[in-house]
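> Whatever this is, show me its structure:
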Amino acid sequence: MSSLTRAVIPPEVLARYAEPHRRYHTVRHLRAVLGALHRWLGPELPSSLRTAALWHDAVYDPKAHDNEEQSAALVVGDPRAALLILATKRHELLDEGEDMRLLLDADLWILGAAPRAYRRYAALIRQEYTHVPDTAYRAGRAAVLERFLQRPRLYFGPFPEREARARENLAAELSRLRT
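Model (predicted):
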């Protein structure tokens, strides 16, 4: 699937995900999102879903609070793709579309990874926020993790094993942040 995924990423998208300040939100993350979508839907993705997947983190500045809005603005002429991107801001459904469920699940797929891969993800996220002092980072990250853990479900699809592992990973990171 990786050769297929590489073939569909336009150079202007690759350039954005290769920005030097990125550690997790890189081309590797983009390929993981596309790979999950291709596993679930096959080699052809619906146009708006493909566009949203490609551009969902095109603008990524850890100091900004409007990355999703800026990314959505880049998909001129595709209002569905823009809405899908906006849903990644809080990872909450803005409508009942299956494409939205799939994109949100793919974007958070890392949460249910094996513990070692999850710890690497968490370390890369911390590297993206090196400008934030440790105490403030721990408090802010803990708040994000707590919000996820309070949800009845992290994934919208039928992934009970992944859901359980994601909750274990989030709880373990939360525990590490509090020590």
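
> CA only for contacts and neighbour counts going forward, please
Fine.

> my read: R31 touches T5, true?
Yes: in terms of Cα atoms under 8 Å, R31 counts as a neighbour of T5; the distance is 6.2 Å.

> what's the burial count for A53?
Taking other Cα atoms under 10 Å as the criterion, the count of residues near A53 is 25.

> ok, now D105?
In terms of burial, D105 registers 22 neighbours under the definition other Cα under 10 Å.

> Which strands or helices does the one helix or strand it maps to pack on?
Mapping D105 onto the secondary structure by DSSP states H and E places it in helix 98-107. In this structure, helix 98-107 packs against helix 27-41, helix 47-55, helix 79-87, with contacts taken as 3 or more Cα pairs under 8 Å, 6 or more residues apart in numbering; DSSP states H and E.

> Out of these, which gets nearest to L124?
Among those, helix 27-41 comes nearest to L124, with 11.3 Å by Cα to Cα.

> here's the other one to compare against:
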Amino acid sequence: MFTGIVEELGEVTAVENLGDASRFRLRGPVVTEGAQHGDSIAVNGVCLTVVDHEGDEFTADVMAETLKRSSLGVLTVGSRVNLERPTAVGARLGGHIVQGHVDGTGQVLARTPSENWEIVKISLPADLARYVVEKGSVTVDGISLTVVEAGPDFFTVSLIPTTLDLTTLGHKQPGDPVNLEVDVIAKYVERLLAAGQGAGK
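Purely as a prediction, here's the structure:
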């Protein structure tokens, strides 16, 4: 489990095409400290497994399904990525519960700068819109954010300078894809309510 609090802005240093998968090598001095084979690291919100680790770099295999359903498929050498290790049991939950299971992708639609923050508008797939509510939580490229406005096919978030400086959202431009993970609690509630209604018939 992750919290959506990005630990560092890493970099893709190599991409190897494996046919039905890709192997990424990524640099991240913070997240590789003490890393072991089989550990999990979230890369732009996608939970990946460490295959190998050397120095401040690690490799991870990404299957075709993940490449298709997330924005990892557009990463190239030099791409910056948000990195986070799983939260430790008993640690503070600084963001919200993030599984590292991407529900879909959106696109940055617009950026509106202000003196001390920036509003970013992001497209929202129709099948995810019901899980995104104003003042609720959403994960964008692995970043735990609070929804400012929730529309039928978009939402907005307000980014403080720290988020702009230390995550990929400081560099994303209109048209760029982002990974989205909605609040897992909302999905469970929906499933439970649907089951209850079915049982009452």
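
> Just give the TM-score of the two.
Scored by TM-score structural alignment, normalised by the length of the first structure, the superposition of the two chains gives a TM-score of 0.29; 89 aligned residues with a Cα RMSD of 5.2 Å.

> Give me the more crowded residue out of R31 and T5 of the first structure.
When neighbours are counted by other Cα under 10 Å, R31 of the first structure and T5 differ, and R31 comes out ahead with 21 against 16.

> Return the residues in contact with the more buried one.
With contacts taken as Cα atoms under 8 Å, 6 or more residues apart in numbering, R31 of the first structure has the following neighbours: 2, 5-6.

> I'd like those laid out as a markdown table, including distance to A106 of the first structure and secondary structure.
Putting the contacts of R31 of the first structure into a markdown table (distance: Cα to Cα, whole Å; DSSP: H, G, I helix; E, B strand; the rest coil) gives the following:
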| residue | distance to A106 of the first structure | secondary structure |
| --- | --- | --- |
| S2 | 15 | helix |
| T5 | 14 | helix |
| R6 | 17 | helix |
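
> just checking, what's the longest helix in the second structure?
Using DSSP state H to assign secondary structure, the helix with the most residues in the second structure is helix 184-199.

> Mind jotting down where the helices sit in the second structure?
64-69, 161-166, 184-199.

> and R50 of the first structure, how many neighbours does it have?
Burial of R50 of the first structure is recorded as 20 neighbouring residues (other Cα under 10 Å).

> Please tell me how far it sits from T135 of the first structure.
To T135 of the first structure, R50 of the first structure is 38 Å away according to Cα to Cα, to the nearest Å.

> Find the nearest non-adjacent residue to R6 of the first structure, please.
Closest residue to R6 of the first structure in three dimensions, ignoring its sequence neighbours and counting by Cα to Cα, 6 or more residues apart in numbering: R31, at 7.5 Å.
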